[in-house]
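Asker: quick one, structure for this:
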Amino acid sequence: MSGGQERTTSQAEWLERYGASHIGVFGAPGLVISRGEGCWVWDVDGRRYLDLVSGIAVNALGHSHPELVAAISKQAGELVHVSNFFTTTAQVGAAERILALADAPAGSGVFFTNSGTESVEAAIKLSRRTGRSRIVALEGAFHGRSTGALALTHKAAYREPFEPLIPHVVHVPPGDVAALRAAVDERTAMVLLEPVQGEAGVLPLDGDYLRAAREVTREVGALLVLDEIQTGIGRTGAWFAHQHHGVVPDAMTLAKGLGGGVPIGALVTFGPETTALLAPGQHGSTFGGNPLACSAALTVLDTIESEGLVTRAGELGEHLVAAVAALEDPRLGPVRGLGLLRAIPLRGLASTDVVAAARRAGFIVNPVAPDAIRLAPPLVITAAELDGFVTALPSILDDATRSSS
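Answerer: Below you'll find the model as predicted:
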């Protein structure tokens, strides 16, 4: 049978074929998705789900947004790849747009990658160009799974099977300014922080801590790099989460929502001194900055702005917080996070059971922690769609309770 033929139709059969053809790093997929529209997706059996995860904060415009579809189709018909011996109008335009939205000063720059992990790898190389090697990250941090980024990711179960990793990485408790000050000295090349720790359970760092990080890195001449891979591109109610707190980093990493589903990431440097650390020939990417991905990114940024989705993300996030609180359900804790990056804490229930029950009810959520579910819906979601989930939540919890007993 050729790869293009589809002799099977049921979800169970497709999942069996998946297991027989893939390296099992992801385990068994929960669904086989066939199509999407707006904030909804359908599986191959024809069942519909409200997508409240959006590919883990990737599908910023939802599924099949007409502007993004048109831009990708047009660019595919003109030019898909040229290599970085050359540039394209899409690449230049996307870089300029990112710098403008970041309020980056003159002399700032963008290096396009294909993923968040690659953006972090570029940041590691940037920091090494300071002549130092020590990197300070946070306990609970997640920065990727390549061998460089993995050293900065905190979870031991991710790191230990692949050690030894790059040396001189120190993890300190989030929010502890004294611990940060004790760890950062003249040996430190970079402090790397997520403004909201996503994989740790959607845990925001407060403004005082981020400002202290900015202060201590300046004191010793280290770089402050902010990992905005999950928090950037309007998700938290600002274009980039650090803008809530008036902190200007030396660099930031981007990916996820930037391409609206098309793979693209970026390392963004602030100011000429940081930009100049990477000289010609010191880094590269075959596919980074390709015109298809850059055209998608430019369209995502323009559409988010024209549809007012940044402000709306902040407003809908607060709407969700209030709606969940109004349930007064003792099985739920106060919603945490920023904008449309949220976690709902659970009391007495396992998140995996709640996720399974939500899927049975037609909702896709994520077990971000053993006792919390994550919501990172498309920025185009409506209040009515969020309310539909909140209204169903008590019955979802009832189902989870029955299933676990």
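
Asker: hey, let's count contacts and neighbours off CA atoms from now on
Answerer: OK.

Asker: just the helices in this structure please.
Answerer: 11-21, 54-57, 66-76, 89-101, 116-128, 147-152, 156-159, 177-183, 207-220, 272-275, 291-306, 309-327, 351-360, 383-404 (DSSP state H).

Asker: closest to residue 246 out of the ones you listed?
Answerer: When the helices of the chain are compared by Cα to Cα, helix 207-220 sits nearest residue 246, at 8.2 Å.

Asker: got the helices of the chain as TSV, with mean neighbour count and distance to residue 239 columns?
Answerer: Formatted as TSV, the helices of the chain follow (neighbours: other Cα atoms under 10 Å; distance: least, Cα to Cα, whole Å):
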stretch	mean neighbour count	distance to residue 239
helix 11-21	13	37
helix 54-57	23	14
helix 66-76	16	19
helix 89-101	17	7
helix 116-128	24	17
helix 147-152	24	24
helix 156-159	13	30
helix 177-183	16	26
helix 207-220	18	16
helix 272-275	16	21
helix 291-306	23	9
helix 309-327	19	7
helix 351-360	22	29
helix 383-404	16	21
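
Asker: make TSV out of these and add distance to residue 38.
Answerer: Below are those laid out as TSV (distance: least, Cα to Cα, whole Å):
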stretch	distance to residue 38
helix 11-21	22
helix 54-57	10
helix 66-76	10
helix 89-101	24
helix 116-128	24
helix 147-152	33
helix 156-159	34
helix 177-183	42
helix 207-220	34
helix 272-275	38
helix 291-306	14
helix 309-327	14
helix 351-360	18
helix 383-404	11
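
Asker: of all those, which one is nearest residue 83?
Answerer: helix 291-306 (9.5 Å).

Asker: can you tell me what sits against the closest one?
Answerer: Contact partners of helix 291-306, identified using Cα atoms under 8 Å, 6 or more residues apart in numbering, comprise 60-61, 67-68, 71-72, 75-76, 79-82, 88-91, 93-94, 97, 233-234, 258-260, 262-264, 310.

Asker: please provide the structure for the following sequence as well, for comparison with the first:
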Amino acid sequence: MSTTADAIRSADAHSAHNYHPLPLVVASAEGAWMTDVEGRRYLDMLAGYSALNFGHGNRRLIDAARAQLERVTLTSRAFHHDRFAEFCTELAALCGKEMVLPMNTGAEAVETAVKTARKWGYEVKGVPDGHAKIVVAADNFHGRTTTVVSFSTDHDARDHFGPYTPGFEIVPYGDLTALAHAVTENTVAVLLEPIQGEAGVLVPPAGYLRGVRELTRERNVLFMADEIQSGLGRTGRTFACEHEGVVPDVYILGKALGGGVVPVSAVVADRDVLGVFRPGQHGSTFGGNPLACAVALEVISMLRTGEFQGRATELGEHLHRELNLLVGGGAVTAVRGRGLWAGVDIDPSRGTGREISEKLMELGVLVKDTHGSTIRIAPPLVISKEDLDWGLSQLRSVLGA
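Answerer: Predicted coordinates:
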């Protein structure tokens, strides 16, 4: 077995340096815990950026995958397979929509949503061809494809990847007035995260999502909600939009839809939106494959019980109560989030987000920094209250709080 140092050295030598991971090498995982190559255990408080909402090695998901592995894993969409219709039907029902367009990764789903909105704009709304505009929010994170980084305000994600794709208007997140001014007769969609995850778990002002819904309906513009991180139980509801009683025109899903087992993403909308596609106009070799459908169907079944949404609500209230006790004491300057999801701004006197993450790693707790001074906390929804409390005690120790 390779040592941690050997594995990291080999990775640094032979893989592109597009990530800056913490210096540990995971060998196995179960539930909310991961074990490295040297046998040390760590409490996972990141959950694969919410891809692992149901924990590592969830038995229901592994069993569903194993059973499908024995039957058929890929047909391509050149043929029907016996899990596809059920997956589309069940996911559409979960979202309260009529149609599903399955893909693999979240970024692919966002790209698909962009194409959907433009095609809908030209063929349904009547926008002149080539003039469609999509309004997005500053500090967004929708992926890292060339189109998506064209409307990013993150210099690391955007710089030196041009020329950039036109057709996007950026407005401040949470500012309804700016959004209203940006929407014109050529606007086909507003694309937003109900909670901005990568930006530091930013929750918009109360009433903002309702205002977006009202505005887009009045102006005949699609409201596309990127629920890739915020959806599927993380915030205490199936979708974060539900906290304001909002139903968007388009859901963009990924991460937890594959249960941390396989990459699964989807765009979900009604027939008057997704019905614009014809054969040959969009696709994916692996999108909607039998293995992905089998795992996602089990995810949908688990979400229907409400168990995981309930755990996120109950444990999330506890998490935020404990974190807010740290605010104002010289350790933490702000806490944001909803459900079992938090962005914690570290007082600069205690270290950077990266330094705090490294110190927590030494104590057996895994989180990740973003934007310099912030750490993100998003444990699997299966975490026990005792483990969550232990992780928080390590955070208090590191902060000297």
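
Asker: okay but residue 39 of the first structure is in contact with residue 380, surely?
Answerer: Yes. Proximity of residue 39 of the first structure to residue 380 meets the contact threshold set by Cα atoms under 8 Å, at 7.4 Å.

Asker: anything in contact with each of the two?
Answerer: Joint contacts of residue 39 of the first structure and residue 380 (Cα under 8 Å, 6+ apart) are residue 62.

Asker: more neighbours: the two, which one.
Answerer: Of the pair residue 39 of the first structure and residue 380, residue 39 is the one with more neighbours under other Cα atoms under 10 Å, namely 25 against 20.

Asker: which one in the second structure is aligned with that one?
Answerer: When the second structure is aligned by TM-score structural alignment, the residue opposite residue 39 of the first structure is residue 32.

Asker: repeat that for residue 381 of the first structure.
Answerer: Using TM-score structural alignment, residue 381 of the first structure pairs with residue 383 in the second structure.

Asker: surely its match touches residue 31?
Answerer: Yes. With contacts counted by Cα under 8 Å, residue 383 of the second structure reaches residue 31, the gap being 7.1 Å.

Asker: can you list residues touching both of these two?
Answerer: Going by Cα under 8 Å, 6+ apart, residues that sit against residue 383 of the second structure and also against residue 31 are residue 55.

Asker: got a list of what the residue most central in space within the second structure touches?
Answerer: In the second structure, the centroid-proximal residue (Cα atoms, centre = their mean) is residue 229; its distance is 1.9 Å. Contacts for residue 229 of the second structure (Cα under 8 Å, 6+ apart) come out as 49, 50, 51, 197, 254, 255, 256.

Asker: can I get those in a markdown table with distance to residue 276 of the second structure?
Answerer: Shown next, in a markdown table, are the contacts of residue 229 of the second structure (distance: Cα to Cα, whole Å):
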| residue | distance to residue 276 of the second structure |
| --- | --- |
| 49 | 32 |
| 50 | 31 |
| 51 | 30 |
| 197 | 31 |
| 254 | 22 |
| 255 | 26 |
| 256 | 27 |
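
Asker: which among those residues gets closest to residue 115 of the second structure?
Answerer: residue 254 (17.1 Å).

Asker: so that closest one touches residue 105, yeah?
Answerer: Yes. Using Cα under 8 Å, residue 254 of the second structure is in contact with residue 105, at 6.3 Å.

Asker: which of the two has more residues huddled nearby?
Answerer: residue 254 (31 against 20).

Asker: how near is the more buried one to residue 109 of the second structure?
Answerer: Per Cα to Cα, to the nearest Å, residue 254 of the second structure is found 7 Å from residue 109 of the second structure.

Asker: which residues are in contact with both of these two?
Answerer: 265, 266.

Asker: so what's the counterpart of residue 254 of the second structure in the first structure up against?
Answerer: Using TM-score structural alignment, the partner of residue 254 of the second structure in the first structure is residue 255. By Cα under 8 Å, 6+ apart, the residues touching residue 255 of the first structure are 114, 115, 116, 119, 228, 229, 230, 263, 264, 265, 266.

Asker: residue 367 of the first structure: which of those is nearest?
Answerer: Distances from residue 367 of the first structure to those, taken by Cα to Cα, are shortest for residue 230, at 16.0 Å.

Asker: give me the distance between that closest one and residue 18 of the first structure.
Answerer: Distance from residue 230 of the first structure to residue 18 of the first structure, by Cα to Cα: 28 Å.
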